[in-house]
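Colleague: okay, sequence plus prediction incoming.
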Amino acid sequence: MTAHIAILDDEPEIRRMLARALAEAGFRTSCYARATEFEAALRRAAPDVCLVDLGLPDRDGLAVVHRLALESGAAIIIISGRAQVQDRVTGLELGADDYIIKPFEPAEVVARVRARLRRGRADPARAATRARFAGWTAAFDRYVLTDAAGREVPFSHAEGEVLRLFLEAPNRLISRAQMQEALGGAAGESFDRAMDVRISRLRTKLGEDPRNPRLIKTIYGAGYIFLAEVAWD
């Protein structure tokens, strides 16, 4: 099935440029100038990737990104003229998967979209969508954690990438370098801080004691170990 890319940007020329480049690359696109129409469309059908500008006329773009991360399984790529490190860090902390600074080459956006889709596409080793561990069930088709009592806790696409990385390599050390290679993005302060936030949120959702987590253990100076037996369905 052809991947669907949603474009939210209030500049008509950028929407046209992105839509043209993505269509030429074989993707299906839909374009929106305002957050209200974009969010209304998402209630009807979820895209595979959302390209979101932060400078919107009717809504704070970061608020849109945060809501998308909580409620949608789509990958989120921010496209913005805000080039400060703090802006990139904030966007990633709120759940974005990638951040592209304007001006950009359309080919770069196409490449980033393809990279996100490759990471999200199931291969034989990643065909399972449900994992059970330590009284929890993680449903990656619905982006929901369910505890032993049946209580459901949603997680974002970005948090799901980190969780799946842990669940596919339980009881093994995963270094920051391995995380960066597996999840993509430029190494550096913004990536490290985004990972810290995502891991902190996963710990909270799993009911972990932040001072002494039992599942996601930090090995200082080395990386992380996920301490649990994992069964995939």
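Modeller: Right, received. Where do you want to start?

Colleague: drop to CA atoms for contacts and neighbour counts, all remaining ones
Modeller: OK.

Colleague: by contact count, what packs against the helix or strand where Gln178 lies?
Modeller: Assigned by DSSP states H and E, Gln178 falls within helix 176-183. Here helix 176-183 is seen to pack against helix 157-167 when contacts are counted using 3 or more C-alpha pairs under 8 Å, 6 or more residues apart in numbering; DSSP states H and E.

Colleague: by contact count, what packs against the helix or strand following the helix it packs on?
Modeller: Next helix or strand after helix 157-167 toward the C-terminus (DSSP H and E): strand 173-174. Other helices and strands packing on strand 173-174, by 3+ C-alpha pairs under 8 Å, 6+ apart, are strand 223-226.

Colleague: show me where this structure has its strands.
Modeller: All strands of the chain, identified by DSSP state E, fall at 4-8, 28-32, 49-53, 75-80, 98-101, 130-133, 136-139, 144-146, 152-154, 173-174, 216-219, 223-226, 231-232.

Colleague: give the buried residues for the first one.
Modeller: Read it as strand 4-8. His4, Ile5, Ala6, Ile7, Leu8 (16 or more other C-alpha atoms under 10 Å).

Colleague: ok, the fourth one - contacts?
Modeller: Read that as Ile7. Counting by C-alpha atoms under 8 Å, 6 or more residues apart in numbering, Ile7 touches Arg15, Leu18, Ala19, Thr29, Ser30, Cys31, Tyr32, Cys50, Leu51, Val52.

Colleague: this is the comparison structure:
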Amino acid sequence: MSATHTITIPTMAFYDAWAATYDTDGNVLQRLDSAAFGDITPLLFNVLQKPIRLLDLGCGTGRNTSKLRGMLPPGSTLYAVDGSEGMLAQARASMPAEPSQVEVKWGSLDFTRQQADLDAFIGSAPVDVVISTLVLEHVMLDQFFAVIAKTLKVGGWAWVTGMHPDMGQSRAGFRRDDGVKVHGISYIHGLEETIVAAKKAGLKLAGTVEERGVDDEFAVKELGERAKKWVGKRLLVGILFGRVL
């Protein structure tokens, strides 16, 4: 495909258009992200004994939301927020129908432009935990971490993942039925730049930085054919932050 067959549209419109196929189009980064989430977050939640309030910031199609509902202690509240109506509709539909002792509240808002609405949605008390996966690419770092710091209680923690800088100029995107490649608005953030921005907002590293990629041809079998071009590259970075004064 030539460059003329690639278009960039506003991010929320981009995710509205991608929502129906987001979970099924074989995206390697999403698969790595889901694997990291499955390996790391259960260890963090296993120590929880009492109900908590958790913000799933940029919940997308609910890849993590339904899993989180199953991990949290009874009596917890899970706030799932996304600015794409299409993605949020997929998330609602994917939530298991069986009753749960964890309350899920859905928020349709773009936190990068509607901080006041986010504050009203979660209430005056800060949350205990923030989960935000594969959102970093679409936000300015200072703004993103300021939102997390304002929302998260002192002593709370945040699990944040994003596209690894090793991916270079690559951006989130999908191909339409007519062959056109569609992208949203994206930014390339360096790893050190990300950590510094978080620190400036009042967040500190609370563990090692997780970096994942396509290690070898054996990994391709697990991740799918689209992983072939990424052998030897790191694609995902995951960082655990703690909220300090």
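Modeller: Now that the structure is in, tell me what you want to look at. Note that this is a predicted model, so its numbers are computed, not measured.

Colleague: TM-score of the superposition?
Modeller: Scored against TM-score structural alignment, normalised by the length of structure 1, the superposed chains reach a TM-score of 0.35; 105 aligned residues with a C-alpha RMSD of 3.8 Å.

Colleague: re the thing from before, can I get the strands of structure 1 in TSV including distance to Arg198 of structure 1?
Modeller: What follows is the strands of structure 1, written out as TSV (distance: least, C-alpha to C-alpha, whole Å):
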stretch	distance to Arg198 of structure 1
strand 4-8	24
strand 28-32	28
strand 49-53	19
strand 75-80	15
strand 98-101	14
strand 130-133	19
strand 136-139	16
strand 144-146	15
strand 152-154	13
strand 173-174	15
strand 216-219	12
strand 223-226	13
strand 231-232	22
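
Colleague: ranking those strands by burial, who's on top?
Modeller: Across these, the average number of neighbours (mean count of other C-alpha atoms under 10 Å) peaks for strand 49-53, which reaches a mean of 26.

Colleague: which residues touch that strand?
Modeller: With C-alpha under 8 Å, 6+ apart, strand 49-53 of structure 1 has contacts from 4-10, 61, 65, 74-80, 113, 116-117.

Colleague: could you give the angle of it to strand 75-80?
Modeller: Calculated by axes from the mean of the first three to the mean of the last three C-alpha atoms, to 10 degrees, strand 49-53 of structure 1 forms an angle of 20 degrees with strand 75-80.

Colleague: what are the boundaries of the helices in structure 2?
Modeller: 11-18, 28-45, 65-71, 85-94, 115-122, 141-151, 191-201, 217-223 (DSSP state H).

Colleague: okay if I get those helices as a markdown table plus mean neighbour count and distance to Arg234 of structure 2?
Modeller: Below are those laid out as a markdown table (neighbours: other C-alpha atoms under 10 Å; distance: least, C-alpha to C-alpha, whole Å):
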| stretch | mean neighbour count | distance to Arg234 of structure 2 |
| --- | --- | --- |
| helix 11-18 | 19 | 24 |
| helix 28-45 | 16 | 10 |
| helix 65-71 | 18 | 25 |
| helix 85-94 | 19 | 26 |
| helix 115-122 | 15 | 33 |
| helix 141-151 | 19 | 21 |
| helix 191-201 | 16 | 12 |
| helix 217-223 | 14 | 12 |
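
Colleague: what would the ones you listed look like in a markdown table with distance to Arg175 of structure 2?
Modeller: Shown next, in a markdown table, are the helices of structure 2 (distance: least, C-alpha to C-alpha, whole Å):
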| stretch | distance to Arg175 of structure 2 |
| --- | --- |
| helix 11-18 | 9 |
| helix 28-45 | 15 |
| helix 65-71 | 26 |
| helix 85-94 | 17 |
| helix 115-122 | 32 |
| helix 141-151 | 28 |
| helix 191-201 | 28 |
| helix 217-223 | 19 |
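
Colleague: between those, which one is nearest to Val130 of structure 2?
Modeller: The closest of the helices of structure 2 to Val130 of structure 2 is helix 141-151. By C-alpha to C-alpha, the value is 7.3 Å.
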